[in-house]
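Peer 1: What follows is a predicted structure for the sequence shown.
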Amino acid sequence: MPVVIQSVDPHSYGEKAGIKAGDTLLRVNGNSIADVLDYRFYITETKITLDLVDGKGTAYSARIKKGEYDDIGLEFETYLMDKQHTCKNKCIFCFVDQMPKGMRETLYVKDDDSRMSFLFGNYITLTNLTDEEISRIIKMRISPVNISVHTTDPALRVKMMANPRAASSLEYLKRLCDGRIKVNTQLVLCPGINDGPALEKTLEDLGRLYPNLQSIACVPVGLTRYREGLFPLRAYEKENAGQTIDVIDAFAARMEKKYGERVAYPSDEFFLKAQRPIPPAEYYGEFSQLENGVGLIALLKDEFESALRLDEESGCKGEFTIATGVGAYGLIRSLSEMVMAKHPGVKIEVWGIVNRFFGENITVAGLVTGRDIVAQLWGKRLGNKLLLPSVMLRHEQDRFLDNYTIKDIESQLGVPVKTVDNDGFMLYNAMTGRE
């Protein structure tokens, strides 16, 4: 697929070879370029020949010698070099389908792009892929690939994803593992549908793909209050959340005994719903599923306690407020008490923000909106600074899900705001006024 070059970095290999903005890239070393994966794969050679067409329609070639992984300085209109592949499923638990109207447009995009999985860690369902694309992934040694499995029962997967290809695409999972591609998987679990015996079967099926199948994250379905006309689902409660943890842990114990790794993990939210203690950091191995909320609390607590032990001072002062999701309230409150015990001059108030926007079933900090923060902290004594988890903001760190900005919060509540990453050392420093 010919791709127009938008710009060429100054002093780059591309500029030195005479390539200009507006030229069209056709091939690299004789290989056609379909997208960014092809481009990145073929430019790793130390000697490359690019076939191009200049802005006047004249064909020419550019030859470059470089280091194996050096970039050549070409920029394209989009990072992927073509359109992002969107999801063709209609999953019964899809969070995008549960979004209210009137939010920013990007929140309604259903991503299911294998390139985004490799480049940014997004999860894909495999239903968009072809035999040729699977072969390309294996040829290029693209690892890891993150896959939403949900169940290995073909008929149940079709039911849950409302896509006939959901059954046959499961074959790609085995093919990738057989091709020595590393795979991380996730299971969004819905009570009475793909948990219980169905979950036991899925775990056993996935376990047979170890070691190239590296990890399994088990996440409870998230239900907002915007579900009119959607598939009837219910949220996990204390009893069935605990039962689900037991199923996962039984499988994980067998894997650990056989291979030395647990492989399967319940997300932190399962432990919170079951009202069970979060396991210690050692439970989570290499923390391979942090983006799925697996081990976030344990890692944060472990890092925070290390920061506390290493702190030789005890005279910090300041008055701070922390707002977080209801699920993390207990942890953040206990960590703040550790700080106040060590630093008597520090006062910290912690608020668990109830999610009025999406509904009270949603308890994670990453889905708290700016308007809920303002409404629930209005008129409160907030001290010198308001600390917020950075996961509340989009990747650009400028807006909440409801388009509120940090400046909106500051102006309406009359207090400076600092966002803090999910890092125990950074949180400790923020609580003690050092950042």
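Peer 2: Arrived safely, thanks for sending. Numbers count the residues shown, from 1 in each chain.
Peer 1: From here on, just use CA atoms for contacts and neighbour counts.
Peer 2: Noted.
Peer 1: Which strands and helices lie in contact with whatever helix or strand residue 320 lives in?
Peer 2: Residue 320 belongs to strand 318-325 when assigned by DSSP states H and E. Under the contact definition 3 or more C-alpha pairs under 8 Å, 6 or more residues apart in numbering; DSSP states H and E, strand 318-325 sits against strand 346-353, strand 385-389.
Peer 1: Which of those strands sits closest to residue 104?
Peer 2: Closest approach to residue 104 among the helices and strands packed on strand 318-325 is made by strand 385-389 (20.8 Å; C-alpha to C-alpha).
Peer 1: here's the one I want to compare it with:
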Amino acid sequence: MYGRILKIYPGSLAEELELVPGDKLLEINGTRLRDIIDVSFAFADEEIEMLVEHEDGQQEVYEFDKDYDEELGVEFESAVFDGIRHCANNCLFCFVDQVAPDMRESLNIKDDDYRMSFLYGNFITMTNMVDADFQRIKQYHLSPLFVSVQCTNPDLRQKLLRCRTAGNLSAQLDKLEAADVEYHTQIVLCRDLNDGEELERSLRDIVARQPHALSVAIVPVGLTRFRQDCYPLKSFDKESAARVVEQVEAYQRQQRKRDGRTFIYLADEFYLLAGRELPPAEYYDGFPQLDNGIGLARNFMEEFAAAVAEADDSKAALAAHKQQDNRDNRAKLRLAVVSGTSISPLMAELAESISGAGEQVTMVPVPNHHFGTTVNVSGLLTAKDMLAALQDVAGKVDGILIPESALRTGENVFLDDVSLSDFCARLSCRVETVGSGREYFHALTDWENYSGVGDTAASYMWQSNAAYTKRGGM
């Protein structure tokens, strides 16, 4: 096991030691390294003996003293050196099993690694964990973790995850709590399976585990047209989504009355499907599960409102801008806003709220023909579907805004492996990405000076156990 160095930070201890990308970090003070967690704890010592293997195969020992809080100053190719631990389940609702064939290999990884949970907030089921894992969690106090509960009924959890160890959840949570580890929880809600009375049971059980249980996120099962599992799962519709909202709101009211926190949060899709207003920002308690799609729309709206409020004399500036347009007899700027079908009405509402900016904004809600039209979030849109939706619009607008969440970190490519640069080249006008409410406001009000991700990395990460990818506000 080793950590291969990808990048050396300027002015760092690693640069001073003349380490280079490609070097392999093998040991620190005699400790073999499994991941960056081991590196962090081993490197906390002030006297360091470090074994490194260079690309030519030669090994070298570095001995040096350092300050207690001084870091090595490197970035590794992977956070885990012994490989990401894969999932032991065969979940009825697994989204990875529903990915289209012949897509990039990374989309087919079923990760279920407690280290990735601690480091990056990935959800774990804990079905592949043994006593040594819990001992290490206790030793390093790896807290908080993110746990995919799905339900607390042991028999039903075994059925949902199709794993014989899935019924051990209660005992495993007891171990985390005995180690004073906190955890956020998630329930992927499957209609007519773990909803209704089973959801009641799960919520009661998790609420009783406070304060170690920090939150509950409830997300709807995602079903694509590539699902081949013979078990009949149903998508939520307006009526069933409304039932979930009403059921959870009763618990939310109890929680807020008891300790001023909502604690239980619903994914935006439930409110949008049910035609209900999104809860106010205070109901999200600082958005503890934002990366899981909880409160994304409300957070986007809050960012947009903050940008409006922060704009210097925004109303006067917008009015002056409009008057100048009239004096110059210029045509209004025409923009097209691309998004998933569920969030498009909200994007239109925000654009209309600042219509004085003079833009003519055309909404382009994109049906997801790739995964299936029941998948309506922006983060799962492909370049092909967006280009098809833009076919009749591109030549009639001055610019196009697309959701940053549809791009993958680093290479800026879409799920169907079309690069952002190739996507832009296929359109006859300027294309920019939007990842936040602030960016959306600035794109609409200052298009000439606005810039999206460009050549920088977009914020995207696949989470197999979350039923969806991490999703941006568009």
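Peer 2: Alright, I've got the coordinates. Bear in mind that the values here come from a model prediction, so they are computed numbers and not experimental data.
Peer 1: thinking again about what came up before, just the angle for whichever helix or strand comes after the strand holding residue 320 of the first structure relative to strand 318-325, thanks.
Peer 2: Next helix or strand after strand 318-325 of the first structure toward the C-terminus (DSSP H and E): helix 329-342. Compare the direction of helix 329-342 of the first structure with that of strand 318-325 by axes from the mean of the first three to the mean of the last three C-alpha atoms, to 10 degrees and you get 170 degrees.
Peer 1: Would you mind listing the buried residues in helix 329-342 of the first structure?
Peer 2: By 16 or more other C-alpha atoms under 10 Å, the buried positions in helix 329-342 of the first structure come out as 329, 332-333, 335-336, 339-340, 342.
Peer 1: Turn the helices and strands packed on strand 318-325 of the first structure into CSV, including mean neighbour count and distance to residue 57 of the first structure.
Peer 2: As requested, those are exported to CSV (neighbours: other C-alpha atoms under 10 Å; distance: least, C-alpha to C-alpha, whole Å):
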stretch, mean neighbour count, distance to residue 57 of the first structure
strand 346-353, 21, 59
strand 385-389, 22, 52
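Peer 1: Which of the ones you listed sits closest to residue 84 of the first structure?
Peer 2: Ranked by C-alpha to C-alpha, the member of those that lies closest to residue 84 of the first structure is strand 385-389, at 29.0 Å.
Peer 1: Show where that closest one falls in the second structure, residue numbers please.
Peer 2: Counting by TM-score structural alignment, strand 385-389 of the first structure pairs with residues 399-403 of the second structure.
Peer 1: what about that stretch, how far off from the first structure?
Peer 2: The superposed stretch 399-403 of the second structure is, by mean C-alpha distance after the TM-score superposition for the first structure, a mean 0.8 Å from where its aligned residues fall in the first structure.
Peer 1: so how far is that stretch off the chain centroid?
Peer 2: Relative to its parent chain, stretch 399-403 of the second structure has a centroid offset of 20 Å by C-alpha atoms, centre = their mean, to the nearest Å.
Peer 1: Over to stretch 303-312 of the first structure?
Peer 2: Put simply, stretch 303-312 of the first structure sits 28 Å off its chain's centre (C-alpha atoms, centre = their mean).
Peer 1: Next, the buried residues of it.
Peer 2: 303-305, 307-308.
Peer 1: Dump these into CSV; add secondary structure and distance to residue 140 of the first structure as well.
Peer 2: Formatted as CSV, these follow (DSSP: H, G, I helix; E, B strand; the rest coil; distance: C-alpha to C-alpha, whole Å):
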residue, secondary structure, distance to residue 140 of the first structure
303, helix, 37
304, helix, 40
305, helix, 42
307, helix, 42
308, helix, 45
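Peer 1: Report the two of the residues you listed separated the most.
Peer 2: By the measure C-alpha to C-alpha, 303 and 308 form the most distant pair in these, at 8.7 Å.
Peer 1: Which of the buried residues of stretch 303-312 of the first structure sits closest to residue 363 of the first structure?
Peer 2: Of all those, residue 304 has the smallest distance to residue 363 of the first structure: 22.0 Å, by C-alpha to C-alpha.
Peer 1: ok, the closest one - contacts?
Peer 2: By C-alpha atoms under 8 Å, 6 or more residues apart in numbering, the contact list for residue 304 of the first structure reads 335, 423-425, 427-428.
Peer 1: Going by neighbour count, which of the residues you listed comes out on top?
Peer 2: Tallying neighbours with other C-alpha atoms under 10 Å puts residue 427 at the head of these, with 26 neighbours.
Peer 1: Contact partners for that one?
Peer 2: Going by C-alpha under 8 Å, 6+ apart, residue 427 of the first structure touches 304, 420-421.
Peer 1: farthest residue from the center of the second structure?
Peer 2: Centroid-distance maximum for the second structure: residue 327 at 45.5 Å, with C-alpha atoms, centre = their mean.
Peer 1: so is it in a helix, a strand, or just coil?
Peer 2: helix (DSSP: H, G, I helix; E, B strand; the rest coil).
Peer 1: so how far is residue 320 of the second structure from it?
Peer 2: 10 Å (C-alpha to C-alpha, to the nearest Å).
Peer 1: So which of the buried residues of stretch 303-312 of the first structure is the closest to residue 161 of the first structure?
Peer 2: So of these, ranked by how close each gets to residue 161 of the first structure (C-alpha to C-alpha), first place is residue 303, at 38.4 Å.
Peer 1: can you map out the strands along the second structure?
Peer 2: Assigned by DSSP state E, the strands in the second structure fall at 3-8, 24-28, 31-32, 47-53, 59-65, 74-76, 145-148, 183-189, 213-220, 264-266, 334-340, 360-366, 399-403, 430-434.
Peer 1: Columns distance to residue 103 of the first structure on top of the buried residues of stretch 303-312 of the first structure, output as CSV?
Peer 2: As requested, these are arranged in CSV below (distance: C-alpha to C-alpha, whole Å):
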residue, distance to residue 103 of the first structure
303, 35
304, 35
305, 39
307, 39
308, 40
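Peer 1: Out of these, which comes closest to residue 357 of the first structure?
Peer 2: residue 304 (30.4 Å).
Peer 1: quick one on the thing from earlier: how about the helices and strands packed on strand 318-325 of the first structure, which one is nearest residue 247 of the first structure?
Peer 2: Of those, nearest to residue 247 of the first structure by C-alpha to C-alpha is strand 346-353, at 30.1 Å.
Peer 1: corresponding residues in the second structure for the closest one?
Peer 2: Aligning strand 346-353 of the first structure against the second structure (TM-score structural alignment) gives residues 359-366.
Peer 1: what's the helix ranked longest in the first structure in contact with?
Peer 2: What stands out as the longest helix in the first structure, according to DSSP state H, is helix 238-259. The list of residues contacting helix 238-259 of the first structure from outside it, by C-alpha under 8 Å, 6+ apart, reads 191, 195-196, 199-200, 203-204, 207, 261-266, 270-271, 273-276.
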